[in-house]
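**Q** Please work out how this folds:
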Amino acid sequence: MAITSPFPDVEIPDLPVYDFLFSDLPDGALTSTAVIDAASGRATTYGELLEQVDRVAGALAARGISPGDVVALHSPNSPAFVALFHGILRAGATVTTVNSLYTGDEIGRQLADSKARLAITVGVLRENMAAGAAAAGVETVMVVDGAEGHESLADWLGEGRSAPAVSIDPATHLAVLPYSSGTTGLAKGVMLTHRNLVANVAQTIGIITLGPDDRVAAVLPFFHIYGMTVLLNLSLFARAQLVTFPRFDLAQFLGAIAERRCTYLFIAPPIALALARHPLVAEHDLSSVHTILSGAAPLDGALADAVAQRLDCRVVQGYGMTEMSPVSHAVPADRTDIPRGSVGLIIPNMVCRLVDPADGTDIPVPDEGMSEPGELWCLGPNVMTGYLGDDEATAQTLDADGYLHTGDIATVDAAGAFSIVDRLKELIKYHGYQVPPAELEALLLTHPGVQDAAVIGVPDGDGQEVPKAFVVRASDDVTADALMAWVAERVAAHKKVRRVEFIDAVPKSASGKILRKDLRTR
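**A** Predicted coordinates for the structure are as follows:
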């Protein structure tokens, strides 16, 4: 049973990403600031950005890069990233963005799998990129800020070349190849077309309301699809200003928000936790912030409430996956009735299904209250064309009707608002009962002695799976027994935490997702 979006369909222009974002840029906007480097304060106007994009595209074409070629971009957030990313697309090539935290081996696998012809990196990451490029046989490596034996961005821009004339089909031509593990297995190249990326901006701009007066704190990495679409492309389309951070440092983040008067924060739950609890927050004037949107992982409603109360601003969630470019659900700006723990409504041009993982039957929207949980399936123009070179994984994720099986367990209420309960593959089976780790994690984070927490299933002496919590203490007075007893008072018997291990930090990806596989290897 299809659950349709409450919004009317929007027009999706049949345009490449560059033309969609910039072709109708009015002359008056050319002198407006597009990107500000948080550390240096250096600003790039929209006019300067377009000139840089064209020159990057021209430099790539002069080096033999043309439509169908793949270029790897390995860089933290910066104004240069913006120019390079869109310059690659302007040249008709495909961008495979590389995680800044990857090792040389991991980079080598991605470059080889994506068949990258050229790689772009920065000085501080050059050693790992050099190792990866050598392993993958990529001979040309450009170092943005310069290095002996390598071309730099200044070299490319200094050539003053014009962008080449290219002709591509937005519906079929790959714009980006980000890598994601999807619902299972090793990281795979997610094939996203120009139409996929254009569609997702068109679908979300009326819900995630940004405008020319907004300043967006861009701390989540652009190499991740959340940063790429929601921070980068959506902000540029709205003619907002991007304030870029190469990494998350709380003091720098808060200082720049106060100094630059940022209005919109796109974050992940770990940053929400800091905003709710860290004493540094009280030392900065954050009154310019009117909206915070959290994504990449479920944000507990109580934590969202704490952030909203402390910063006196609107706090909402969205939901998506790399395979959906990424947004499929979001909370509209004018809907104050949707609980903060919800990821919101289905965006325009999409339909969804909730499917019982036990018997495959559809779960309908209830007449009142909340539905039973089911796996979320999504269909729309923002859904990927498949995984690069992996037909089997594609078939496991995209069904014959085009629905993407997210692997996430969700519920929907009578108003059409969805909530993510957990990952299908992360559910703990305790004596046949399903225990969602996210529920226990959210509860643990309300304990005053807990700074951070993650929960996984581990085998007990009888071979049964039991919930185990990995906890970062806020106070040394907290003991494992006391914490387990505290949880037991607040959950059903089958959901009790049976083991606790104290750790220094919960391992997380750059986008804020808990790396449960790392915890399982402990």
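**Q** drop to CA atoms for contacts and neighbour counts, all remaining ones
**A** OK.
**Q** So which elements touch the top helix by length along the chain?
**A** Counting by DSSP state H, the longest helix found in the chain is helix 46-62. The contact analysis (3 or more C-alpha pairs under 8 Å, 6 or more residues apart in numbering; DSSP states H and E) places helix 46-62 against strand 33-37, helix 79-90, helix 153-158.
**Q** As a markdown table, those with mean neighbour count and distance to residue 50 would be great.
**A** What follows is those, written out as a markdown table (neighbours: other C-alpha atoms under 10 Å; distance: least, C-alpha to C-alpha, whole Å):
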| stretch | mean neighbour count | distance to residue 50 |
| --- | --- | --- |
| strand 33-37 | 23 | 10 |
| helix 79-90 | 24 | 8 |
| helix 153-158 | 17 | 12 |
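**Q** And the ones you listed: which comes nearest residue 485?
**A** strand 33-37 (47.8 Å; C-alpha to C-alpha).
**Q** thinking again about what came up before, what angle do helix 79-90 and the longest helix of the chain make with each other?
**A** 50 degrees (axes from the mean of the first three to the mean of the last three C-alpha atoms, to 10 degrees).
**Q** Give me the next element, helix or strand, following helix 46-62.
**A** Scanning forward in sequence from helix 46-62 by DSSP states H and E, the next helix or strand is strand 70-73.
**Q** got a list of contacts for that next one?
**A** 84-85, 88, 93-98, 111, 114-121 (C-alpha atoms under 8 Å, 6 or more residues apart in numbering).
**Q** what's next to the helix or strand harbouring residue 120, contact-wise?
**A** Using DSSP H and E, residue 120 sits within strand 116-121. Outside strand 116-121, the residues that touch it by C-alpha under 8 Å, 6+ apart are 65, 69-75, 96, 129, 133, 138-144.
**Q** Second chain to compare with the first, below:
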Amino acid sequence: MARSPRPDATVPDLSVFDFLFGGLGEEDLDQVAIVDGMSGAETTYRQLVGQISLLAGALADRGVGVGDVVALLCPNVPAFATVFHGILRAGATATTVNSLYTPDEIANQLTDSGATWFFTVSPLLPGAKAAAERVGIADDHLIVLDGAEGHPSLRDLLGEGHRAPDVTFDPAEHLAVLPYSSGTTGRPKGVMLTHRNLVANVAQNMAAIGLERDDRVLAVLPFFHIYGMTVLLNYALRCRASLVTMPKFDLAEFLRVIGEHRATWLFIAPPIAVALAKHPLVAEADLSSVKVVFSGAAPLDGALAEAVAERLDCTVCQGYGMTETSPVTHVIAVDRPDLDRSSIGHLLPSTEARVVDVESGADVEVPADGASEPGELWIRGPQVMKGYLGNDEATATMLDADGWLHTGDIATVTVDGVYRIVDRLKELIKYKGYQVAPAVLEAVLLGHPKIADAAVIGVLDEDGQEIPKAFVVVQAGADLTADEVMAHVAEHVAPHEKVREVEFIDVVPKSTAGKILRKDLRTRQATGAAS
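**A** Predicted structure coming up:
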């Protein structure tokens, strides 16, 4: 068992609202909290807190409070912060919905979470309304932020002028949010995160990451996802930084917003790092304001990190976490430029970890020099979830009686406490008895100058044996053959790790958080889809 090298974090016994906004000083109130990256409209901390309080009052006037679940389906716009924190300030629980969900998927989440009120925006109203009708949420309980006939609007609710209610609950027990796991390895499950979970993770991040009050943080990673929710919407606001919102990722707009609003921190996922390192548009953009690029949600290759750092002349870091840990457990802090960029750095304060052999169940021995053998990463700390909503079986599989969360990720660790994610336990390829990590091969593939993106899965050969297959996206205008791809990989890996089949595709399927959707590639493989 290992602990963070940093001192434990102080986790106050407060609600999320009180922790984030209760300590606002007079010098903070007129600081810009949120900038709409599309229009340039600014919201100060004074305005934001006022709107949150009014929304909480409007919800309380409708009988919404402790014990109620309110759904939020909304892209990254400033109003998201008002509604999200208004729900929590009213004492209710927020369940944030993926903006790409189909009506069936939305309805499933509404049903599973028990949501009785629903906020959305007019572009997403058709899917939201279809889902709401399916589960019995009436039009007057479906609030359209920017207005739609037959539905209340955000302006309507704020204009009622109700004071925020007095609510009491135990922050360690009361659910703040019910985000749903990505579903990349099964049916999405409601992750029960308390106010204390979220407060703890912000406090832990404050002691480790390095964001400052005067920073401008580009917020393109979705707020509905736990990464955007905690690290952007909560952590950045607690630091009194300014969030610059983008409703979706578009590279040209992304680069424009950085330059126009002088963003200093970019929180990204690896697919954006690939674009920053390789896309010609980047060379034409003014990115001189960028100090730090911080990657999460999926493993970032060290060579790719170095390429981004060199091209943008900035610091590149990465962190690790999962929805079930609120989400952050490990980071490379900006004050540790000596750490390997392909690692996930050290444990956050107040966090413990074990690396456990998947066969024997024993802790992996850590050598005096170099990295340990791989094992499953287990986590324990105040950011770990209460469990999965209504799913005791899944909870027991993930979270043991001693409080250890079994991540399903395969990691190595050094004697200095530096961790590296090798791959997912369920995604390891067994080639002739040898374990092959797709992430390792993907990093090698991305090192080829003609490859724009890549993913690797295990497929069966003619003998029914599992082999590594690469799905490759070629750089625009480049010519590349399967033999060249396989030869490139063979030069950089052990014989058992070689790619033995290649398929060229137009785009690697990924979740909104940037995780490769290997299940989609397996479906493609099974159906014999043409490239």
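**Q** What does the superposition give as a TM-score?
**A** Between these two chains, after superposing, the TM-score reads 0.98 (TM-score structural alignment, normalised by the length of the first structure); 521 aligned residues with a C-alpha RMSD of 1.0 Å.
**Q** To residue 174 of the first structure, which of the helices and strands packed on helix 46-62 of the first structure lies closest?
**A** Among those, helix 79-90 sits nearest to residue 174 of the first structure (C-alpha to C-alpha), with 9.4 Å.
**Q** What is the corresponding segment of the second structure for the helix or strand following the closest one?
**A** As assigned by DSSP H and E, the chain's next helix or strand after helix 79-90 of the first structure is strand 94-97. Taken onto the second structure by TM-score structural alignment, strand 94-97 of the first structure occupies residues 93-96 there.
**Q** thinking again about what came up before, may I see the buried residues of the longest helix of the first structure?
**A** By 16 or more other C-alpha atoms under 10 Å, the buried positions in helix 46-62 of the first structure come out as 46-61.
**Q** What of stretch 22-41 of the first structure?
**A** Applying 16+ other C-alpha under 10 Å to stretch 22-41 of the first structure flags 30, 32-38 as buried.
**Q** want to throw the residues you listed into a markdown table with distance to residue 365 of the first structure?
**A** Output for those, formatted as a markdown table (distance: C-alpha to C-alpha, whole Å):
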| residue | distance to residue 365 of the first structure |
| --- | --- |
| 30 | 47 |
| 32 | 45 |
| 33 | 44 |
| 34 | 42 |
| 35 | 42 |
| 36 | 44 |
| 37 | 45 |
| 38 | 45 |
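**Q** ok, the residues you listed vs residue 21 of the first structure, which is closest?
**A** Looking across the buried residues of stretch 22-41 of the first structure and measuring by C-alpha to C-alpha, the closest to residue 21 of the first structure is residue 34, at 12.4 Å.
**Q** Pull the contacting residues for that closest one.
**A** 43-46, 49, 236, 239-242.
**Q** Which of the residues you listed fall in strands?
**A** Judged by DSSP state E, those include 43-45, 241-242 as members of strands.
**Q** quick one, what contacts residue 335 of the second structure?
**A** residue 210.
**Q** Check the gap between it and residue 414 of the second structure for me.
**A** 19 Å (C-alpha to C-alpha, to the nearest Å).
**Q** quick one: which two of the buried residues of stretch 22-41 of the first structure are the most distant?
**A** 30 and 38 (20.9 Å).
**Q** Which of the contacts of residue 34 of the first structure sits closest to residue 399 of the first structure?
**A** Distances from residue 399 of the first structure to the contacts of residue 34 of the first structure, taken by C-alpha to C-alpha, are shortest for residue 236, at 33.6 Å.
**Q** quick one, helices of the stretch 301-450 of the second structure?
**A** 302-312, 392-398, 438-446 (DSSP state H, counting those that start in this stretch).
**Q** Packing partners of the host helix or strand of residue 134 of the second structure?
**A** Assigned by DSSP H and E, residue 134 of the second structure belongs to helix 125-135. Contacts defined by 3+ C-alpha pairs under 8 Å, 6+ apart place helix 125-135 of the second structure against helix 103-113, strand 142-144.
**Q** if we go to 6 Å?
**A** helix 103-113 (3 or more C-alpha pairs under 6 Å, 6 or more residues apart in numbering; DSSP states H and E).
**Q** And the residue nearest the centre of the second structure?
**A** Centroid-nearest residue in the second structure: residue 227, 3.1 Å away (criterion: C-alpha atoms, centre = their mean).
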